[in-house]
Structures are given as structure tokens and as C-alpha cells.
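**Q** Sequence and predicted structure below; questions after.
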Amino acid sequence: MRVIAHRGASVAERENTLEAFRAAVRLNADGVELDVRRTANGVLAVHHDAHLPDGRAIVELQDDQLPGWVPTLAEVMDVCQVPEANREFLVNIEIKSNLGEPDYDEEYQVSTAVAGLILGWGFGEGDRRAIVSSFDMEAINRIRAVDAGIATAYLTFEVLAPDLLVSRVVSAGHTAIHPYVASTSQDLVDAAHEAGLEINVWTVNDPDQITQLAAMGVDAVITDVPDIARTTLASSPS
């Protein structure tokens, strides 16, 4: 089971910063998860909320007006190129596209830009170094419209009918489901795997939950504490 550092190693360092992503590499995570939003001049900025702590909306700022601790996606991708042989370090890019937020992207420009950046890095079909996720199905549909070889995942908070969810994701051609930990069941894992989908669960910090999910056969946990997750898995029965 892979360990994906949620917004980087976000307990060890400030979330969604280059320091957090470097820490994830250092703590032997298998990858990182991050959030992407657009600036006024179309740069992809890595930040969870639509607004900075001082209240300014990211979409209303030029990239050179962002605080120094807010990196661009290109900067993060550069940090996450892990040179060790035989180590595939995954970058899970979550596209923020929420109705009611100032940067709601009804034309899905961010999806197009993210796909272009991934292709520019040479992450082609079957490459396990990048996956794009969103709660907005159309955002990841647009990724596939640019290049169907890019891995895509549907984020979900509540799973009421595993078979229907799996069917919807498969019919759209996506690669994985990213369910909330409390909504993850053995039925969902089994249905997804039978359909050829991965299940990568968020946000999992409790060692007992990590152990339980490993026993269920999930493909990855997305966690704020990759060091704890790695230690837990190493000490769990295989």
C-alpha cells in the first residue's frame, strides 16, 4: 500500500509548501497530494483555500503578488522529481472547482493547464508519477479530453451505493476513486478492484485505521503523517 503525503508532510511543515513536499520525500512517502488554483494571470498556484489568510482571493492576484510560501505547481513538480532508481514518486494534483468560490472555473481552464503541464513533464500514458483528482467530475473529464492517457481520480466524501459510484467512474474512463476514510468499505474496495480501479483513501492519520485499510486492500492512504503511516505499515502483519 502506498503512502501519499497530504498537502506534503503537513504536520512536519506548513501544508502545501515546498518545505512540506521536500519533507515528504525525506520521510520516504510514495508521493504527495496537493491543491491547485489559478491566479489572475493564469499561473497554477498550490494552495488549498480560495483565499489567503489575509482575505485576498488568489484568483485576483498576479503570481508575483503571492506570499513566498505559496509555490507554483511547476515548482512543486520540480521538487518531486525523485532521482533514486526504481522509485516512482506520485504527484496527486487536486483541481479545486467549487461553485460559490471566487475562482470557480466554469470553462475548466485549470484542467487544460494542468494537463499541459503534466504532458510537458513527459508523463505519458501508464506513467505512475501523476494523477489528477477533483470532486468536480467535469474537471477530470476535461483532463481526459486533452489526453486520455493521464491518470484521473474522482474524489468523493460520501459513498451511498458503491456499485453505482464505480459504474459512473468506469463509464467516464477514470483511473481511481479517492473516498473519504469514513466512507470506505470493503464493498467499495472490492467493487473498484473488480472494475480495475484504484482506491486511494483520504485523510488517514490514525495508525489503527491505516492498518485496517491495508487489510482491506486499498491501494494508498493519503495522510498528513507519512512517517507514522510508513512505520505503521512496516510493523503490521503482511
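**A** Alright, I've got the coordinates. Everything numeric here is computed off the predicted structure, so don't read it as measured data.
**Q** Only C-alpha atoms from now on, for both contacts and neighbour counts.
**A** OK.
**Q** and the longest strand along the chain, how far out from the chain's middle?
**A** Counting residues, the longest strand in the chain under DSSP state E turns out to be strand 31-38. Distance of strand 31-38 from the chain centroid (C-alpha atoms, centre = their mean, to the nearest Å) equals 6 Å.
**Q** Mind giving me the packing neighbours of that strand?
**A** Applying 3 or more C-alpha pairs under 8 Å, 6 or more residues apart in numbering; DSSP states H and E, one finds that strand 31-38 contacts strand 2-6, helix 18-26, strand 44-46, strand 90-95.
**Q** Surely I143 touches V110?
**A** No: counting by C-alpha atoms under 8 Å, I143 does not reach V110; the two are 9.4 Å apart.
**Q** returning to what we had before: mind putting the helices and strands packed on strand 31-38 in TSV, distance to W121 and mean neighbour count included?
**A** Converted to TSV, these look like this (distance: least, C-alpha to C-alpha, whole Å; neighbours: other C-alpha atoms under 10 Å):
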stretch	distance to W121	mean neighbour count
strand 2-6	20	29
helix 18-26	18	22
strand 44-46	15	25
strand 90-95	12	25
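**Q** Distance to A74 for the ones you listed - can I get that in TSV?
**A** TSV is the format used below for the helices and strands packed on strand 31-38 (distance: least, C-alpha to C-alpha, whole Å):
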stretch	distance to A74
strand 2-6	18
helix 18-26	11
strand 44-46	8
strand 90-95	11
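**Q** Okay, one more to line up with it:
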Amino acid sequence: MTHPWFRGVSTPRVLAHRGLVPSDAATGGIAENSFAAIAAAHSVGAHYVESDCHLTADGVVVLFHDEDLSRVTGDPRRIAEVTVGELESLMADRGGLITLEQALDAFPTVRFNLDVKAEEAAVPVGATVAPFAERVLVTSFSDDRRRRALAAASAAGGGIVPATSAGTATITRLLAALSLRSDRLVARALRGIDALQIPERQGRIRLVSPRLIAAAHRHGVEVHVWTVNDPQDMVRLVEQGVDGIVTDRADVALETLA
């Protein structure tokens, strides 16, 4: 059965990567993953927002990509070393901090694609999203981390668990199964997976191929490619059969793929 996260939105799906920060907003100091960036993605009609989860020193899940604050705010401390109040002050003129709870509450029509970046964030993320599981997809490069988040969501009793996409180990097993041309091993690798969210290439290795797309679709799994900002690449990938585009330019993608 298709997870509610996918229902009611046609493909190709456009996933706003860390929200949307148009060039004029970036010039004005607005940061990715900020309240303003999520609001901008919502305002252009993005159904899906891809974001990242870290845990503050006082145990609040916030939407933030990096482990530390240096790139976004110039502060060298790690997210885990600052309180949510301190982070709110640092982000005040950068579009505003947004916590996971605030995002789910303030944007009730947005479906979130959440990458659990920190080990300590896995269980709090799962517990936070449990009441909103029908519009959340949980992912992580670490399969163990995403499974712990899913288990925490299940334990919190939300009724259903969030959708999920494969971590690195699962994708590695899938690629090995494809090279062996073993549909049995492909099925095993994709068990419990709703989506493959991958770059088109990893170094010299091409990940997105007709064989991978066909295998995923055969087992009811979507393929979403990140991070695609060129309109020609968006069209080319969709023509190959991918189901979703993760992009920094959700405005451009929505217009291009309409």
C-alpha cells in the first residue's frame, strides 16, 4: 500500500532542498533551512520540503544541515553545544530558526523529507514526527539511524510510521544485487523502503540507471535524484523515469516540470 506521503501529489515530485532561498534573499542574508526558506518553498507551491535534523544542547530538534554553525553563522560551535535560545539569536537575521515541531505545526500542508544528521537526534525526531507521520519521510545516510527514528515514531503510537528512503548500506546492497542480476536480492534490499534518494553519480560511479529505475519501480519504490538545479537535467532525468527531483530551485523545477 502506498504511504500517504506520496498520495495526492502527481509525479514528478519536486522536493525543495533545504527550503528555497532565491538569489535576492541569499544576498540579504537569508539562510537555507530557516523559517523564511521553508515559507518561500511553500509560497511557490512546493508540496515537499527536504530538510535536516540536529539536536541542540537542551534537547530540541532543529532544522539545520551542518554539524556546526561556522558556515551559516560564523560561530564555530557544534549544534549540540548550543541551546535553542542561543541558536534563535544567531539565526534571527538569517531568516529565523525553525524547530522540527514548529515546521510541522506552522506548515500543515507541507510534506517533509527529513534527513537525521546526528545520532542523538534519531529518537527525538521519531517521537516528534509520530503524530504527523502521514506527511513525513525519514531518511539518513545511516540505515541504523533512520531505523531508530522509525522505531521511535512507532513506539510513540502515531498509528502509522513515516515513509522512509534507503541509507548508504541499503543502496550498496541494491547495487550489488543489480550487478548480480538477482531480483531476489533486489527485493531483499528494498524491503521496507519507500524511496531511493540518490545523486545521479557518486564520483565515477553512475547510480541512476535504467536498470535501477526499473528494479525500484518493479518493487513499488520511487527514485528521487539530488541535487538537480539545471532545468535541462531535470527534464532529462524525468524522461528517464525518475519520480522526483530534489533541488535548490524549487521555483524553477515547478515551472519546468509542470
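**A** Everything's here; your move. Please read these numbers as outputs of a predicted model, since none were measured by experiment.
**Q** on that earlier part again, so which of the helices and strands packed on strand 31-38 of structure 1 gets nearest V221 of structure 1?
**A** When those are compared by C-alpha to C-alpha, strand 2-6 sits nearest V221 of structure 1, at 5.4 Å.
**Q** Which stretch of structure 2 lines up against that closest one?
**A** On structure 2, the counterpart of strand 2-6 of structure 1 by TM-score structural alignment is residues 13-17.
**Q** mean shift of that stretch relative to structure 1?
**A** Comparison of stretch 13-17 of structure 2 with structure 1 after fitting gives an average deviation of 0.5 Å (mean C-alpha distance after the TM-score superposition for structure 1).
**Q** before we move on, back to that, shared neighbours of I143 and V110 of structure 1, which are they?
**A** Common neighbours of I143 of structure 1 and V110 (criterion: C-alpha atoms under 8 Å, 6 or more residues apart in numbering): none identified.
**Q** helix or strand for A103 of structure 2, which one?
**A** helix 100-106 (DSSP states H and E).
**Q** by contact count, what packs against that helix?
**A** strand 61-63, helix 122-129.
**Q** what's it in contact with?
**A** Contacts of helix 100-106 of structure 2 (C-alpha under 8 Å, 6+ apart): 35, 53, 61-63, 110, 125, 128-129, 132.
**Q** export these to TSV and tack on distance to T172 of structure 2?
**A** Shown next, in TSV, are those (distance: C-alpha to C-alpha, whole Å):
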residue	distance to T172 of structure 2
F35	35
C53	24
V61	29
V62	29
L63	27
V110	31
V125	25
T128	29
V129	28
F132	30
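**Q** pretty sure P12 of structure 2 is touching V242, no?
**A** Yes: counting by C-alpha under 8 Å, P12 of structure 2 touches V242, with 7.3 Å between them.
**Q** Name the residue in these two with the higher neighbour count.
**A** Using other C-alpha atoms under 10 Å as the criterion, P12 of structure 2 and V242 rank with V242 on top: 27 against 22.
**Q** Contact partners for the most centrally placed residue in structure 1?
**A** By C-alpha atoms, centre = their mean, structure 1 has its centre lying nearest to N92, at 3.1 Å. Contacts for N92 of structure 1 were tallied using C-alpha under 8 Å, 6+ apart; they are 31-34, 130-133.
**Q** Of these - the most surrounded one?
**A** V32 (30 neighbours).
**Q** Would you mind measuring from that one to A192 of structure 1?
**A** V32 of structure 1 sits 22 Å away from A192 of structure 1, going by C-alpha to C-alpha, to the nearest Å.
**Q** Ok, T175 of structure 1 next?
**A** For T175 of structure 1 relative to A192 of structure 1 (C-alpha to C-alpha), the value is 10 Å.
**Q** what do the two both touch?
**A** In contact with both T175 of structure 1 and A192: E198, using C-alpha under 8 Å, 6+ apart.
**Q** returning to what we had before: on average, how far is the helix holding A103 of structure 2 from the matching bit in structure 1?
**A** So helix 100-106 of structure 2 averages 1.8 Å relative to structure 1 (mean C-alpha distance after the TM-score superposition for structure 1).
**Q** Adding distance to E60 of structure 1, write the contacts of N92 of structure 1 out as JSON lines.
**A** Output for the contacts of N92 of structure 1, formatted as JSON lines (distance: C-alpha to C-alpha, whole Å):
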{"residue": "G31", "distance to E60 of structure 1": "30"}
{"residue": "V32", "distance to E60 of structure 1": "27"}
{"residue": "E33", "distance to E60 of structure 1": "24"}
{"residue": "L34", "distance to E60 of structure 1": "21"}
{"residue": "A130", "distance to E60 of structure 1": "28"}
{"residue": "I131", "distance to E60 of structure 1": "27"}
{"residue": "V132", "distance to E60 of structure 1": "24"}
{"residue": "S133", "distance to E60 of structure 1": "24"}
